[in-house]
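**Student:** Here is a sequence with its predicted model. Questions after.
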Amino acid sequence: MKHFFCLVIFIFGWVTLEARPVFKISSSSGPNSSFVDVEFKVDSFIDINAIQFSINWNPAIIEFNELITTGSGLPAGSLTNDNINTSIPGFPGTGIFSWNTSGSFITLPNNSTFFKLRFKLIGSSGQTSPVNIVNTPLSFEYVSASGTFYSIGSVSGSVTISGTAGNSVKFIASSETAAPGANVCVKVSTEGFTNISSFQYAIQFNPNILEFVQVNGINLTGLTSSNFVSNNTTGFVNVVWSSADPVTVADGTKIYELCFKVKDGASGTSDITFGANPPLSVEITGSAGNYNLTSTSGQVTVGGGNPGCTPTGLGVGITRDTVPTGNKAVVYFKAYGFTNIEGYQFTIRFDKDKLRFDSVRAVYFPGANIDNDFNIASAASGKILTIFSTATPLTRPNGSDIFAIAFTVIGNTGATADISIGLDATEQLPLDFIPGGSAVQVCKGFIYIGDKTVINPDDCTLTASAAMTRQATCPSTANGAAQVTESASARCNLPIKYLWDNGETTKTANALTSGTHFVTVTDSSTPAKVVVTSVVITASSEPTIVPVITNVLCNGQSNGSISLTVTPSTGVTYQWSNGTTGNSISNIPAGNYSVVIFYGGCSITRNYQVTTNASITIGNKNITQTQVGQSTGSISFTAVGGTGTYTYFWAPGGQTPNPSRTALAAGTYVVTVTDTNGCTTSESFVVTISGGTNPINIAVTTSNLNGFNVKCDGICDGSITLQVTGGNGQFSYIWNDGSTLGSRANLCKGNYKVTVTDGLGATKTADITLTAPSAILLSEVNKICTDSTMNVCINVSGGVTPYTYEWSNASSTTGCLVNVTPKSYTLVVRDANNCPKTFVTECSENSGNEECNNSKVLTPNGDSKNDVFYISCVDNNKNNLEVFDRWGKLVYSTVNYTNDWTGLGNNNQELPTGGYFFVLTLKNSNGTTTKLVKGSLTILRN
C-alpha cells in the first residue's frame, strides 16, 4: 500500500510540473496603416488566480494600440487595459502584463481566448514583427491552488505587413459555442463599408467539426443566398456580390450569418477565417477603386450537451438543437432498425427545470394518434409516456421520424437540457418493442440554451456544389462540362431537379462555355427547397490578359490608350474595333473599345472603356454696365467640370485668384479657365456703357493677285486691311484665330471672322474669305521615245493662266519637246502669279529599281496637309493603282495614277475612316510590268 501511495504522489507531481499554463499567440497580417488583432489563447489554465509576464514586439514595424477583452473567458470586469503597461523606460516595444482575481481560482477550457492585443501597422510591406512572451523586464510568475510558480509555456506569434493600406474594408466573424449535433450561426459584420460596389472572398472552416447548412439574416442590398457557394469537403464558403450602385453600411452592421451544424461526436474549436480559395481571389471595389480586405476571425467552440450517436441496430435517435431561452424547441424522435415493428412503449424524460412541455406536435406512423398514444399527465415533472401498436407490422427507413414534441425553453443561457428515454425496468412505462423487447439502443437528445439563430428543424436541408469535369476547348466554345453533387435530408422530396444557366436540366451539363455558370438545384416539394451554386469552367488554352488603360486627360482630346499584355504571346493576333491590329491602341478619344484576341485557333473578345473628365463650362454669368468716363463695370461667373482647382487668366488683366472682375471700363474681356490637368475653356464678356451708341462700320480691303487673295496654292501671303468708322472711343479687335490686330498679313486661304469693339462696348462683326488658285498639275502626253529622238508634251492645269515654260538642256519655250536627244529634261512651269511647278521627263527605260515611298496617312479635310495620297515613283512611269479595304474588297482603282486621290471610292463616295491596303503596278513603255509595290495607309476624317 505504501508503494502505491508513493507512485500516486510521483505521478501527481509530474503532472503538476507539466501542466503549467501555455499561451498560444496568433499570427496576423494587414496593409500598412491598418489595425490587426493578435489573439492570446491558453491551454492548461487550471485553478489560477494570478499571472504576470512580459510581451515583446518590434516597435519599428507595429505600434501597440489597446488590449481587447471581448471574447475573453475570464470573469467580467477582471481584465481591462490597465492590466498592461507599455511605457517602460529602456524597453521599447515591450508591455508588462499582470492579472489577478483577488483570491478566487479560475479554470479555463483549452484553447480559450485570454485577451487580444490590437496593433497599428507602421512598417513597410513585407516586414514581419514577432510577438513573444518574454521573462524581462517583468519575470514569469503565476499563482495556482498548488502554489506559486515561475515558468509558463508560450507559442510565439507574428504580424506581417502585406502591403500599403490605401482603402480597406474589414469583415468580422463572431465567436460562438454549440453542442455536437446542434445548429449554430456565425454573425459576419463589417467596418469601413463605404461606397462599396463589389466584393468576393472565401470563408474557411474546419470540415471535421462543422458542416455548412445555409445563410441566414442577410442584411445587405443585392445579397442573396445564391451569392454563396459552399464545399463541405474542403471547408470553404465562397461569396461573390456586386451592386450597380455603391452601397454604404454603418460600422458594426451585421450583413449576414453563416449557419453550420456541429458534427456528431465533434470536439474542439473551428476557426472562421476570411481569405482566398483559388481560383477565387480576394477582390473589393468601390468608388475609390480597389480596396484591401482586413478581417477579424471568429470561431465555433464545441460545448454543451453530449456527443451524438447513430444507432447501429434497433434504436431511437433524439435530435439536438441550440435554442435561446424563451423560444420554442421542436425535438424529433427518429427510427433506426425499424423492421416489421408491431408496437412499442417507453417513458420520455426531460429536464423540467430547463424545458416546459408544450405539445405533441406531430406523429408520422400510419395509425398513430396524438390523443391516444401519449400520456402527458406527468409532463410537469419531466415525464411523458407513449405507447403504440398496429395490426400491420411497420418497416421504416433509418432516420425517419416517429413523432415530434415541442417544448418551451425556460433554462438559463449556457445550460444544456437533456431529453432521453428511460432505460430502467422500474420506469412507470418500461422500454419495450415488439419485436425487440428492451434491447434497444437510444441516442440521447438535448437542447443547448444559447443566443443563436435557430434553424427551423422542419425544413428540408438541401446542399449542393458543382465541379468542372471537362474544360472548354476555347472560351467561346460550348463544350465544357460540370456535374452537381448534392446532399438532401430525409425531409426533401425526390426527385432532385437541376436547371443550368444554359438551359440544361440534367445533373451533368455538357455544353458550357468558359466562365462562371450557375445551376439551380431544387427538390420536388411545394414550395420547393432551392439551392443555387456555381462552377467556373476554364478553357484549356486561355491566355492571361492584363490591360493598362490611360484615360483621356481633357474632354475632347484624343490622347487615351489601351495596352494589353497577353501571356503566352506566341502566335497571338488582335483585331480592335477601330481597325488597329496590334496589342495596343493609342491617341484615341474617350469611348468604348472592343478587341478580338486570336490564339491557338480560339478567340476571346474583351471590352474596355476609356474615360475622360467633364468639360469645363462657364455659367451663372453676370455683367454690370459702366458709366461714361468711369470704370464701374463688373463681371462674375461660375466654372464647373474639369478636375481639381481652377486658375483664371484675363485678357486684358492677367491672372486672378477668383472668377470675378470689378472696377472695369467699357470693353471686351476674355477669360481662360484652366483646371489641374491643364484643360482649358475661354469665354468673352463685353462691358458696355449705359446709354446710346454710334454704330460701327467696317470696310474690308483684301489682297488681289490676278483675281485671288493668295498668290499660290499652299502658301500664306494674303492680307486683310480694316477701315473702321463710327463707334465711340478706341477700337479693339478679336479674330477667330485669336489675333488682336486691326490689319492682317501673311494669311492662308480660308474663312476669317473679326469682332470690333468700341470704347462703349458696342461690337460689330465682319466675315472675310480669302481665296487661292488651285494647285498647278503637270502630266505627260504624246510621249514617244526612240533610240535617237524623243518627243513629249506636258499638259498643265491649275494656277493662273497664262503659263511660261523653262526647260533645262532644251531651247523650247512651250510645253513640248520635239525631236530632241533622248535623256532626262527638267521643266519649270510658272503661272501668271509666278507660282512654279517642276516636272522631270525622260526616255530612259523604267527598270523598276527606283525607290517608291508613300504617305501613310490621308486626311482629306482641305487644310493642304495630307489631302492626297502620295507615291514618289508614279511620276513619268506608267502604272496601275488598286486600293483594298481590310477585308480585301477593291474600293478604288485607276490607270497612270498622278498623286491626286483624295479618298473617294469607285462609286465617288467618301471611304470611311480606317486602315486600307494598296497595290501599285509599274510598267515600262512597252507595257511590261517592272515592279509591284504593296503597302498600307490610314484614312482619317474629322
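**Tutor:** Cool, got the structure.

**Student:** Could you use CA atoms for every contact and neighbour count after this?
**Tutor:** Will do.

**Student:** Tell me how far T765 lies from I623.
**Tutor:** 21 Å (CA to CA, to the nearest Å).

**Student:** should've said V700
**Tutor:** Taking CA to CA as the measure, V700 falls 31 Å from I623.

**Student:** more neighbours, those two?
**Tutor:** I623 (17 against 13; other CA atoms under 10 Å).

**Student:** check contacts around that one.
**Tutor:** 633-636, 685-687 (CA atoms under 8 Å, 6 or more residues apart in numbering).

**Student:** which secondary structure elements does the host helix or strand of N795 contact?
**Tutor:** N795 is located in strand 790-797, with elements delineated by DSSP states H and E. Here strand 790-797 touches strand 777-785, strand 816-820, going by 3 or more CA pairs under 8 Å, 6 or more residues apart in numbering; DSSP states H and E.

**Student:** Below is an additional structure, to be compared with the one above:
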Amino acid sequence: MTRIFTCLLSRLATMVFIIVAQVSFGFSSPSFFSNSTSDNLSDQDLGGFTLSMTSISANQGDVVCLPITVNGFNDVIGMQFTIHYDQTALSYSSLTNFNLPGLSISNYGTPDNGQTPGTITMSWLDNTFAGVTVPDGDPIFELCLNVTADNAIAAVNFSGTPVAIEIIDSNDNELAASTNNATVTIGTGGSGGGGDLMFSLSDETVAQGQQVCVGVSVSGFTDVIGMQYTVRYDPAALTFVSVGSFNLTGLSVSNFGTPDNGTANGVVTMSWTDNTFAGLSLPDGTQIFEICFTATGSGNTSVFFSNSPVPLEVLDAGENIINAGTNNGTVTITGGSGGGNMSLSLSNESVVQGQQVCVGVSASQFVNIIGMQFTIGYNASVLTYNSISSLNLTGLSESNFGTPANGTSPGVITLSWTDNTFNGVSVPNGTQLFEVCFTASGSAGTTPVTFLGAPVALEVIDVAENTVVTNTQNGSVTITGGSGGGDGFMINVSDETVAQGATACVGISVDDFTNIIGTQFTVNYNAAALS
C-alpha cells in the first residue's frame, strides 16, 4: 500500500498567503430566506484563479463556518497559505468539509496542534502531480470560528502580505489569483442572550458505534410563519442517519437538506413555512424535530447552529424578522466496545464437506480510515476459493482484491482499499466489511483462516495520515463429514407429506460428493401409490 503523505515542491517551500481579520462596530439585519449575503463590491474577479469567502451574520456565542470557494481552479498541483483572524472577535473552532484529494486536518497548523493562536497555516500538494480541477464556486474547505464579540462587524480579508499568494498548476506555472473578502456581522444574541425566541440543541451521551438523536426545541415561538437555519456537526465523530420526530405543522423530511440528499457531510439545513400564513405558536420547551447520528468518534463533539450555507432567519405573522438566540448541543461519546486499537476479525464457521462456506471479515474502532491493506491466508488443499461477496465498505469492490481467480497463488487473498474522497470512513463496531467464500474440499477437521504479513503487509491509515495500530483475530473453518460423520458417498431421498390427488416433489441430495467425475443410479417408487 502506497503510504499517503504530504510533501511540497521546491518552489512551494516558501509559498504562503494571508487572510487578515479586522473588527469595526455596527450591525445590519439579514434579508429573510436569503441563502447568501451581499458580495464584496470592492473586490474584483479577474477571470482567472479566484479565492472567495461569503459574508454572513451571527450572534455572540455562535459558531460560524466560512467556506473558502474557488474559481479557475484548473489543473492545480499545489498551494499553501496562512489565515490570520482577530481574536478580539473570533476564535478558532475547527476545519471541516475538505474537498481536495488528500486534503485533511494534517495539512493544517492550528492552535490545537501548536500553531500560534490567531493563526492557521495550510499546505497541500496533489501527490499524483497530474493536477486537480474543482468546479467554479465549489468550496475546498470550511473554516469554523467561535464568535466571541458583541455587536460588531468583523472583516475577514485575503491579503498578499506579508507573503504573496501562490498557486501552482501542473505545468509548474504560478497562477495569478484574485480575492473576494467577507464580513461577519455580529449581533447581541447567542447562548442565553438575544431575543425572546430561542432554538436549543440537546446534550446527549452515547456509546461509540451506537445511534444517538439530538433534539431541536424552541421557546418564545409565537406567531411564526417561516424559519430557516443550518445545523452543523463534525462528520469525523458523527455520521448522519436521519431527521424525524416532527412536531410542527407542515414539517417533514422534505424541509431538510441532509447528506443523503445533497448537502455536504457535517451539514443539515432546514427551511419551513406555515402555509396558512396565520402564524404558529408553541409552548416553551417544545421539541420540533430531532437529528439522528451514528457515533463513530470518541469524547465530546459539538452539534451547533450555523449561518452557512443557510443563515438563521425567522419571520412572524406581521412579516417582521424575529431576533433569535441559540443554544448549541454536545454529544458525549463513550468508549463503546472496550475502546482501544482498531481490530480486524475473521469469523469461525462450520460446513459440511463439499459445501460452500463464507468467512466474514469484521472491524471495530474503524474510525476516519482513508486506506488499508492486508493479506488473508488459508490452506488451499482443504479450502478452494470461490468468490468475494457481501461488500460493505464505501468504494470497496472486487477490483480491490487479489485472488486465485485473478492471479494470486492459491491460499492467498490480498486487499488494498482507499477512500477516494480522503474524508475518512467510519463504521460501527462489529461491522462486517466483506466475506470470502470457499468450497470445503478437504476432509473433516478444522483449518485456520488467518491474517498474514506477506505478500501485502497489514497497514491502516487514518484521515490524519497516521498509521493506525491494528489488532487481528484469526478465524477457522470446521469441516464435518456429512450425515452421520461417515466418510462414504451418500445419496439421500427426502421424506414428503402430500394430500391425495396433489403433486409431491421428492428431493435427491448427496453427502461427501468430492472429486466425482460421474454417477448413475435408479430410483424406484410404488406405482400403486404414486404416478
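**Tutor:** Received the coordinates, thanks. The model shown is predicted, which means the values in this text are computed figures rather than measured ones.

**Student:** How close are the two chains, by TM-score?
**Tutor:** Scored against TM-score structural alignment, normalised by the length of the second structure, the superposed chains reach a TM-score of 0.35; 224 aligned residues with a CA RMSD of 4.7 Å.

**Student:** hang on, the earlier thing: for the contacts of I623 of the first structure, which one is nearest F274 of the first structure?
**Tutor:** Relative to F274 of the first structure, the closest of the contacts of I623 of the first structure is S636; by CA to CA it sits at 55.7 Å.

**Student:** my read: that closest one touches V671, true?
**Tutor:** No. Between S636 of the first structure and V671 there is no contact under CA atoms under 8 Å: 10.7 Å.

**Student:** Pick out whichever of these two has more residues nearby.
**Tutor:** Between S636 of the first structure and V671, counting by other CA under 10 Å, V671 is the more crowded of the two (22 against 16).

**Student:** In which helix or strand does that one reside?
**Tutor:** Here V671 of the first structure is assigned to strand 667-674, by DSSP H and E.

**Student:** Tell me which other helices or strands that strand touches.
**Tutor:** Applying 3+ CA pairs under 8 Å, 6+ apart, one finds that strand 667-674 of the first structure makes contact with strand 647-651, strand 680-687.

**Student:** Mean neighbour count added to those strands, as CSV?
**Tutor:** CSV is the format used below for those (neighbours: other CA atoms under 10 Å):
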stretch, mean neighbour count
strand 647-651, 17
strand 680-687, 17
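
**Student:** Which of these sits closest to V530 of the first structure?
**Tutor:** When those are compared by CA to CA, strand 680-687 sits nearest V530 of the first structure, at 57.6 Å.

**Student:** what packs against the closest one?
**Tutor:** Helices and strands touching strand 680-687 of the first structure, by 3+ CA pairs under 8 Å, 6+ apart, are strand 617-624, strand 633-640, strand 667-674.

**Student:** can you state the direction angle for the first one and strand 633-640?
**Tutor:** This points to strand 617-624 of the first structure. Calculated by axes from the mean of the first three to the mean of the last three CA atoms, to 10 degrees, strand 617-624 of the first structure forms an angle of 160 degrees with strand 633-640.

**Student:** List the buried residues for strand 617-624 of the first structure?
**Tutor:** Neighbour counts over strand 617-624 of the first structure (16 or more other CA atoms under 10 Å) mark 618, 623-624 as buried.

**Student:** tell me the angle that strand makes with strand 667-674.
**Tutor:** Compare the direction of strand 617-624 of the first structure with that of strand 667-674 by the same axes, to 10 degrees and you get 150 degrees.

**Student:** gap between the two ends of stretch 144-153 of the first structure?
**Tutor:** 15 Å.
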